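Colleague: predicted model and sequence follow; I will ask about them next.
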Amino acid sequence: MGFQANVLKVMIASPSDVADEREIVTNVLYQWNNANAVTRELVLQPVKWETHSSPQMGAPAQSLLNEHLLLDADIVVSIFGTRIGTATADFISGSVEEIKRHVAAGKLAMLYFSHVPVDPHAIDPKQWAALQAFKEECRASGLYAEYASHEQLRTDFGHHLAIALNRPQYLWLTKPNAEVELKEPDLDYNERRLILETADDRNGQIIAGTTMEGFYVQANGKNFVEDTPRSSATWKRVLSNLVQLGYLHQESEEIYELTEDGFARADKEISIAPLELSLSFAGTPNRQLLCVESNKPIIVKQVEFLTSSEAKISDMQIGSENAKEHSVVLDHAKIISLFNTPRPDMNYSDHSGPAALRLVIEVNGRRNEVLLPIMLQPKFVSNTQWIELSGSKVFVLKDI
């Protein structure tokens, strides 16, 4: 639902060696929006060259960034690691130019310098020397902050942002006439996957920790971490990001719980995601099951038995519960009827060959159909002939 709000553009300025820190600052801004935007009638919009610039010729790159991003920015957040950045026509680097022009315009600039340990061999001596000189210049002309870890930057920037936005110029912004829709932060595949699985978990919980075998993340009966350091690092980042975005709450050292915002985000992801439907067979020849699994609740309405040319031979009315998993017991008499039907593509020695099942489902009150190609194969069990079905397929249905 839309609401009326002012929008402050927060430009994130930095050289290229602090990509993780840029993402942390972005997530803190989104977290502030989730907690405060409605009551403060204020939305913070992260502005970054990678998301708010476009290819353009005719002027130096920094001049174009200044024109399109910096001039409209209300706040600049600048982060430095071991590099000062690339020099521009008038300044020692583009990031320094953005800071100085912003301060000269009387606007708020927040500076952060990293003390996070790095490989000394990765440091460019000239870049490092220029950065230290700029840091000394900042020491004489204002306040800056330092951080020794990514977690400290996350915590300190959140605290500093809250202080800055309580200044009079931000408290007394006039209420706009237009309504804005609060943009939710983007989630990557793993973040989205963990939220959805946790929403399906009986307790809405994630168990995470370290054993002799390594780091693990478990929810809804599944373990997400592969046995590699890279996978462990990925899932640690996923947990940290979801906590910062307010979708998870860390109850203890090993237990995370999905928050109210987390359940709401899961519901939204489910509603906009395409329907993924998996069909396969299980059971014994005398009691065969059609296994239906989906990422959204569905009702199985009907199973139709068809030849490979899609001529309908018979059907079964189902009318199941609305659920994500179904095991449909197939009527073997109808399988026999299909098997005994003359089919141009059957093997005349044993009547084996291709056929099809059409599954009729209902999703959100709408009827949909999928066609599963199958093979019919006679099989003897205790001197009795049964007809075994084989085949499987995953369907992706959009706009459902």
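Modeller: Good, I have the coordinates.
Colleague: C-alpha only now, for contacts and for neighbours.
Modeller: Fine.
Colleague: now do the helices in the stretch 101-250 of the chain.
Modeller: 125-141, 150-164, 168-171, 189-200, 229-244 (DSSP state H, counting those that start in this stretch).
Colleague: so for Ile387, which of those helices sits nearest?
Modeller: helix 189-200 (36.4 Å; C-alpha to C-alpha).
Colleague: just the helices of the stretch 101-250 of the chain: most buried one?
Modeller: helix 189-200 (a mean of 19; mean count of other C-alpha atoms under 10 Å).
Colleague: quick one, that one and helix 229-244 angle?
Modeller: 60 degrees (axes from the mean of the first three to the mean of the last three C-alpha atoms, to 10 degrees).
Colleague: quick one: residues in contact with helix 189-200.
Modeller: With contact meaning C-alpha atoms under 8 Å, 6 or more residues apart in numbering, helix 189-200 is reached by 204-206, 219-220, 235, 238-239, 242, 247, 258, 262-263, 265-266, 269-270.
Colleague: still on that earlier bit, quick one, which of the helices of the stretch 101-250 of the chain is nearest to Phe281?
Modeller: Across the helices of the stretch 101-250 of the chain (criterion: C-alpha to C-alpha), the nearest stretch is helix 189-200, sitting at 24.1 Å.
Colleague: which helix of the protein spans the most residues?
Modeller: If you go by DSSP state H, the chain has its longest helix at helix 19-40.
Colleague: picking up where we left off before, now the helices of the stretch 101-250 of the chain as JSON lines including distance to Gln4?
Modeller: Converted to JSON lines, these look like this (distance: least, C-alpha to C-alpha, whole Å):
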{"stretch": "helix 125-141", "distance to Gln4": "38"}
{"stretch": "helix 150-164", "distance to Gln4": "21"}
{"stretch": "helix 168-171", "distance to Gln4": "15"}
{"stretch": "helix 189-200", "distance to Gln4": "28"}
{"stretch": "helix 229-244", "distance to Gln4": "25"}
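Colleague: in addition, the following structure is provided for comparison:
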Amino acid sequence: MSFKADVLQVFIASPSDVSSQRDEIENAIFDWNRRFAEELNIVLLPNRWEKDVAPTYHPIEPQRIINETLVKKCDILIGVFWTKLGTRTTSAPSGTLEEIESFIQQQKEVLIYFVDKDIPREGINYDELKRVDEFKKKYTGLYSSYDKYKVIDHLYDKVVEYKRNNPESAFIQRELTKKKIEEVNLKNLIYSGSLTVNEFLLLGYILETGNRSFGVRWMADDSKNMILKWENQRSLGKSNLIDNYESVLENFLDRGLIEPKDYTEYGNVKLYKMPMPIFDELRNLAPVVKQEIYEVVNSHYFELPF
């Protein structure tokens, strides 16, 4: 099922000696999305210069192409170091450090990791290794030893912090929902032919029970049980409203028939409610209009064979 989400761009920055870690981080971001994107309504999009920058000429140096193409647009930087600091640029000891400094100046999130594994005896450039050690000593922020599972956990923490600091996205969504509710004409909607059978059934449930609250996530079971109880009392043997509960709520939300009323600590909706003006309109519909709803409900009546 689809869901609305913000997208945060994650820039993976490192010298050339940690290419395998760069691949691991990209896969870790995809794993993060599978586990947490729907829960937090945030999708993380990995960015790497070798994959996301087209071949382009710059009159001064290639690093500026990366800065203009990726560094400016990304929200989080993950930096990884092992035995190399990277190639010097005209304005920084290395391209990776220039990217990190740019993020810091823009007050964007920076996660720095150092690979903690044996250094090969052959082919090592000790001058480069010394530069890494010097940077590690001078870096005034917090850093961690590299572990892809730590990256997933740290990204989770950063996203939760982002949601707490950016409530305006939820506010905008609530304002859009409010605007839809103000534009609803329930009678016209019922006669429009656009409502699905399950939407008619849910309107019938609200009309007959007076229950206009609907839980989602862990609160969905109570709402589904109440609907199932109503269906049993009405002997509705052919209804599949329960199986399509989430999609019906999504339709109601899009039509302005319900609005978010309660949220989890992460800002996700856990309870929807039909606004009182819509509920009053439903109860005060002319009998001939209500009959349109009852006909759909009654068409699911199942007569027991005894």
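Modeller: Okay, I see it. A quick note: this is a predicted structure, and the numbers were derived from the prediction, not measured.
Colleague: give me the TM-score for this pair.
Modeller: After superposition, the two chains reach a TM-score of 0.53 (TM-score structural alignment, normalised by the length of structure 2), with 170 aligned residues with a C-alpha RMSD of 1.7 Å.
Colleague: follow-up on the earlier one: for Arg358 of structure 1, which of the helices of the stretch 101-250 of structure 1 is the nearest?
Modeller: Per C-alpha to C-alpha, nearest to Arg358 of structure 1 of those: helix 189-200, 28.3 Å.
Colleague: structure 2: matching residues for that closest one?
Modeller: Aligned using TM-score structural alignment, helix 189-200 of structure 1 spans no residues in structure 2.
Colleague: and that helix, how far out from the chain's middle?
Modeller: Offset of helix 189-200 of structure 1 from its chain centre (C-alpha atoms, centre = their mean, to the nearest Å): 8 Å.
Colleague: try stretch 78-97 of structure 1
Modeller: 32 Å.
Colleague: residues in structure 2 aligned with it?
Modeller: Taking TM-score structural alignment, stretch 78-97 of structure 1 hits residues 79-98 over in structure 2.
Colleague: structure 2: strands as residue ranges?
Modeller: Residue ranges of the strands in structure 2, as given by DSSP state E, are 6-13, 42-47, 76-81, 109-114, 143-145, 213-215, 259-263, 269-273.
Colleague: so what does the fourth one touch, helix or strand wise?
Modeller: With contacts defined as 3 or more C-alpha pairs under 8 Å, 6 or more residues apart in numbering; DSSP states H and E, the secondary structure elements packing on strand 109-114 of structure 2 are strand 76-81, helix 95-105, strand 143-145.
Colleague: mean per-residue distance, that strand to structure 1?
Modeller: Strand 109-114 of structure 2, aligned to structure 1 and superposed, deviates on average by 0.4 Å (mean C-alpha distance after the TM-score superposition for structure 1).
Colleague: aligned partner of Asn225 of structure 2 in structure 1?
Modeller: So, by TM-score structural alignment, Asn225 of structure 2 is left unmatched.
Colleague: out of the helices of the stretch 101-250 of structure 1, which gets nearest to Val96 of structure 1?
Modeller: helix 125-141 (8.4 Å).
Colleague: would you mind pulling the contact partners of that closest one?
Modeller: Thr82, Arg83, Ile84, Gly85, Tyr144.
Colleague: Ile24 of structure 1: which of the helices of the stretch 101-250 of structure 1 is closest?
Modeller: helix 150-164 (6.2 Å).
Colleague: what's the angle from the closest one to strand 75-80?
Modeller: Using the same axes, to 10 degrees: helix 150-164 of structure 1 against strand 75-80 is 160 degrees.
Colleague: name the nearest residue to Phe263 of structure 1, sequence neighbours excluded.
Modeller: Counting by C-alpha to C-alpha, 6 or more residues apart in numbering, Ala199 is the residue found nearest to Phe263 of structure 1 once chain neighbours are left out, at 6.1 Å.
Colleague: and the one you found, how close does it get to Ile270 of structure 1?
Modeller: 10 Å (C-alpha to C-alpha, to the nearest Å).
Colleague: what of Leu171 of structure 1?
Modeller: Leu171 of structure 1 is 37 Å from Ile270 of structure 1, by C-alpha to C-alpha.
Colleague: now check structure 1 for the residue matching Lys180 of structure 2.
Modeller: Counting by TM-score structural alignment, Lys180 of structure 2 has no partner.
Colleague: for Lys180 of structure 2, grab the count of nearby residues.
Modeller: Residues within reach of Lys180 of structure 2, counting by other C-alpha atoms under 10 Å, total 17.
Colleague: that one and Ile278 touch, don't they?
Modeller: No: in this structure, Lys180 of structure 2 is not within contact of Ile278 by C-alpha atoms under 8 Å, at 11.3 Å.
Colleague: hang on, the earlier thing: are any of the contacts of helix 125-141 of structure 1 buried, and if so which?
Modeller: For the contacts of helix 125-141 of structure 1, a burial check counting by 16 or more other C-alpha atoms under 10 Å picks out Thr82, Arg83, Ile84, Gly85.
Colleague: how about the second one: what's its closest non-neighbour residue?
Modeller: Right, the one you point to is Arg83 of structure 1. Gln127 (5.0 Å).
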